[in-house]
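[1] Got a predicted model here, sequence first, then my questions.
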Amino acid sequence: MQGLRKLFRPSWSSAVKLDDTTAVITGANTGIGKETAIDLSKRGAKVILACRDMEKAQAAVKEIIESSGNDNVCCMKLDLSDSKSIREFAEAINKNEPKLNLLINNAGVMVCPYGKTADGFEMQIGVNHLGHFLLTYLLIDLIKRSAPARIVTVSSMAHSWGSINLEDINSEKSYNKNKAYAQSKLANILFTRSLAKRLEGTGVTTYSLHPGVVQTDLWRHLSSPEQFFIKIAKPFTKNSVQGAQTTIYCAVEPSLEKESGGYYSDCAPANCSAAGKDDELAQKLWELSCQMLSITWE
């Protein structure tokens, strides 16, 4: 039934303008991040692309300006697998931007072979969760000063196959790339819930979402059988424009103004797994994240 309802649900659209607002989007040089940047630019926002590959980012900036007719688009270097890069990026934003109304934690790595970040974290939990956790922490004062503001974190329905291994969050004892990915996406949802509680009464709201099964570069690490399955499923998947809609919905939909901490899919509230609603687990993950990043964030 739910599938049928989704099929006949009218597609979401909104004429909300974002003049005089500033948005930072991580990993916005490709896929749904780039489509999100194009949409927000068309609405009049100043958009900062936070990207690891500056060559690709500069090409994306050009494309976004051409597509949106808004030349208030720029890119800055951000490598979420390196806390030094995250701190340098945040320092530059805090110094040069008078406000930050939208932080879109979009970048991610997916089912990659085992690897570690510059800080020694397993790559998927390191980039997808800890990198964005640190980035949000370093920008939170500016975001609060810019309220009303929103923090949108791209998760995935894959979170529902995940669990948080607090004893071995870096998968050092055993590594399964799919489980590590699912863990990192569950972490995104728990982070959003915890953050919402801490931001109550500040005018800053938070959202996590499943973009849909989107055809993106993230699939490059899938095995041959997985690639084959994806090819068969292609007619049922979304392109990047469709995949960006729920991110955009969470960023601009006026009816969400008083909502915070929730999980969304297909431009509507959605159910996350039981683990995704576990506030005790969320608190433990928050404390562990602070400890791993050597920060204090009450």
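    All right, it came through fine. Numbering: from 1, shown residues only.

[2] contacts and neighbour counts: CA atoms only from here.
    Noted.

[3] What helices and strands are in contact with the longest helix along the chain?
    Assignment by DSSP state H gives helix 177-198 as the longest helix of the chain. The helices and strands touching helix 177-198, judged by 3 or more CA pairs under 8 Å, 6 or more residues apart in numbering; DSSP states H and E, are helix 123-124, strand 149-154, strand 204-210, strand 262-265, helix 279-293.

[4] could the ones you listed go into TSV alongside mean neighbour count?
    Formatted as TSV, the helices and strands packed on helix 177-198 follow (neighbours: other CA atoms under 10 Å):
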stretch	mean neighbour count
helix 123-124	30
strand 149-154	26
strand 204-210	28
strand 262-265	24
helix 279-293	16
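
[5] so when I look at Lys62, I'm seeing a helix, right?
    Yes - using DSSP: H, G, I helix; E, B strand; the rest coil, the assignment for Lys62 is a helix.

[6] residues in contact with it?
    Applying CA atoms under 8 Å, 6 or more residues apart in numbering to Lys62 gives no contacts.

[7] on that earlier part again, so which of the helices and strands packed on helix 177-198 is nearest Lys6?
    Ranking those by distance to Lys6, with CA to CA as the measure, places strand 262-265 first at 10.1 Å.

[8] another structure for you, compare them:
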Amino acid sequence: MSTSPATGGRWTAADMPDQTGRTAVVTGANSGLGFETCRALAARNATVIMAVRDLGKGRAALASLRTQGSGRLEVARLDLADLDSVRAFANGLIERGKPLDLLVNNAGIGMPPRTLTAQGFESQFGVNHLGHFALTGLLLPLLRRGSGARVVTVGSGAFRGGSIHFDDLHGERSYRPAARYRQSKLANVLFGLELDRRLRTDGMPVASLLAHPGLALRLGNKLVAQPAERGAWSQLYAATARDVEGGQFFGPGGRTGMRGHPILLEPGPRATDPETARRLWAVSTELTGVGYEFSDARLT
């Protein structure tokens, strides 16, 4: 079942509330959905930290946004395929000591040949899920100090066909790119919902939400796909709309679910299984070495 947001299902980035005084981190910020998310947030006066793997491309994206009149932007290096880079990025923000109001876990890779991250994880699971799991945990102390802080994890409708291969997480015995992509996207949804459950249990004033863009491509069938600018609407809605709650999942409301204005979605039983979520959390903590600082000892 899916329902329209309070706006009647016609929400666009033009409906975003003012973001003055809020600081956001957006991963995968130099192109596509991340670039459009940065542009929209900056246009509403947020301070935006553009987290990018390639600093050259990041600086070019920053320059482009500034020529469009967007201010309050900066760029920093973050390679989600290397946990050392994730820690360095997080430490840089922690050393600054400023609260963080929004983290958009947007970056991702899709269906490459089997490759490994710096720590030896299958790259799609490592980048799309483990890198963001580690980043969120490391930045949680800053989010705790933010004002109405939110974590928005960007998934894909492909999660519905995914399974978590706990006996072969990194595709050593069997690797099919599409299946491993679906695994990583299911992990995104399981993580986002489990994070919200733990935040609520702990009483921490941080909300975890999910979004997916539908089919957002620069080139493609216009009857099916939509431009990245519109693909970003769902994550921008989750990030900024006043009528959202932690644990909600937004995606395009068109008939195919691939395009359209954001609506509230039901993740379904595969993504809401509590035992799978707890097991994934435990495995992710072990693999990344990142524990979350909850005051409730049962959650750590």
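    Yep, that arrived. Keep in mind the model is a prediction, meaning the values are calculated, not measured.

[9] what TM-score comes out when they're superposed?
    Comparison of the two superposed chains (TM-score structural alignment, normalised by the length of the first structure) gives a TM-score of 0.89, and 276 aligned residues with a CA RMSD of 1.7 Å.

[10] Make a markdown table from the helices and strands packed on helix 177-198 of the first structure and add distance to Trp12 of the first structure to it.
    As requested, those are arranged in a markdown table below (distance: least, CA to CA, whole Å):
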| stretch | distance to Trp12 of the first structure |
| --- | --- |
| helix 123-124 | 31 |
| strand 149-154 | 17 |
| strand 204-210 | 15 |
| strand 262-265 | 12 |
| helix 279-293 | 31 |
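
[11] so which of those comes closest to Thr21 of the first structure?
    The closest approach between Thr21 of the first structure and any of those, judged by CA to CA, belongs to strand 149-154 at 9.3 Å.

[12] Where does that closest one end up in the second structure?
    Here strand 149-154 of the first structure aligns to the second structure at residues 149-154, judged by TM-score structural alignment.

[13] How about residues contacting that stretch?
    With CA under 8 Å, 6+ apart as the contact definition, stretch 149-154 of the second structure has outside contacts at 100-107, 136, 143, 188-189, 192, 205-213, 235, 238-239.

[14] And for the closest residue to Arg197 of the second structure other than its chain neighbours, the neighbour number?
    With CA to CA, 6 or more residues apart in numbering as the criterion, Arg197 of the second structure has its nearest non-adjacent residue at 7.6 Å, and that residue is Gly247. The local packing count at Gly247 of the second structure equals 18, with neighbours defined by other CA atoms under 10 Å.

[15] how far away is the aligned residue in the first structure for Gly247 of the second structure from Val204 of the first structure?
    Across the two structures, Gly247 of the second structure finds its equivalent in Gly261 of the first structure, going by TM-score structural alignment. Taking CA to CA, to the nearest Å as the measure, Gly261 of the first structure falls 11 Å from Val204 of the first structure.

[16] for Leu102 of the first structure, same thing?
    Leu102 of the first structure is 9 Å from Val204 of the first structure, where distance means CA to CA.

[17] Against Ser13 of the first structure, how distant is the match of Gly247 of the second structure?
    On the measure of CA to CA, Gly261 of the first structure and Ser13 of the first structure end up 22 Å apart.

[18] One more: Val154 of the first structure?
    As judged by CA to CA, Val154 of the first structure and Ser13 of the first structure stand 19 Å apart.

[19] same check, this time on Gln283 of the first structure
    From Gln283 of the first structure to Ser13 of the first structure the distance is 35 Å (CA to CA).

[20] Kindly report the same for Gly131 of the first structure.
    31 Å.

[21] of the two, who's got more company?
    When neighbours are counted by other CA under 10 Å, Gly131 comes out ahead of the other of Gly131 of the first structure and Ser13, with 26 against 11.

[22] and the closest residue in space to Asp18 of the second structure that isn't next to it in sequence, how many neighbours?
    If the residues on either side of it in the chain are set aside, Asp18 of the second structure comes closest to Arg44, at 5.1 Å by CA to CA, 6+ apart. The number of residues packed near Arg44 of the second structure is 19, by other CA under 10 Å.

[23] Hmm, Met16 and Arg44 of the second structure touching each other?
    Yes - because the distance of 7.4 Å satisfies CA atoms under 8 Å, Arg44 of the second structure is recorded as touching Met16.

[24] thinking again about what came up before, what's the overlap in contacts for Leu102 and Val204 of the first structure?
    With contacts taken as CA under 8 Å, 6+ apart, Leu102 of the first structure and Val204 have Ile143, Ala149, Arg150, Ile151 as neighbours in common.

[25] Check the gap between the third one and Cys250 of the first structure for me.
    In this case it means Arg150 of the first structure. Look at Arg150 of the first structure and Cys250 of the first structure: by CA to CA, they are 8 Å apart.

[26] Quick one: the helices in the second structure, in order.
    If you assign secondary structure with DSSP H, the helices in the second structure sit at 32-43, 55-67, 83-96, 123-124, 132-144, 177-202, 228-231, 233-240, 274-288.

[27] Dump those into a markdown table; add distance to Leu169 of the second structure as well.
    Putting those into a markdown table (distance: least, CA to CA, whole Å) gives the following:
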| stretch | distance to Leu169 of the second structure |
| --- | --- |
| helix 32-43 | 27 |
| helix 55-67 | 30 |
| helix 83-96 | 17 |
| helix 123-124 | 10 |
| helix 132-144 | 15 |
| helix 177-202 | 9 |
| helix 228-231 | 29 |
| helix 233-240 | 27 |
| helix 274-288 | 10 |
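
[28] highest average neighbour count across these?
    Among the helices of the second structure, judged by mean count of other CA atoms under 10 Å, the one packed with the most neighbours on average is helix 123-124 (a mean of 30).

[29] mean distance, that helix to its aligned residues in the first structure?
    Following the fit onto the first structure, the mean deviation recorded for helix 123-124 of the second structure is 0.1 Å by mean CA distance after the TM-score superposition for the first structure.

[30] what's the closest non-adjacent residue to Pro269 of the first structure?
    Nearest to Pro269 of the first structure is Tyr263, by CA to CA, 6+ apart, at 6.1 Å.

[31] residue contacts, that neighbour?
    When the contact criterion is CA under 8 Å, 6+ apart, the partners of Tyr263 of the first structure are Ile189, Tyr207, Ser208, Leu209, His210, Pro269, Ala270, Asn271, Cys272.

[32] Likewise for Leu78 of the first structure?
    Contact criterion CA under 8 Å, 6+ apart gives Thr26, Ala50, Cys51, Arg52, Ser85, Ile86, Phe89 as the residues in contact with Leu78 of the first structure.

[33] What lines up with Thr205 of the first structure in the second structure?
    Using TM-score structural alignment to pair residues, one finds that Thr205 of the first structure aligns to Ala207 in the second structure.
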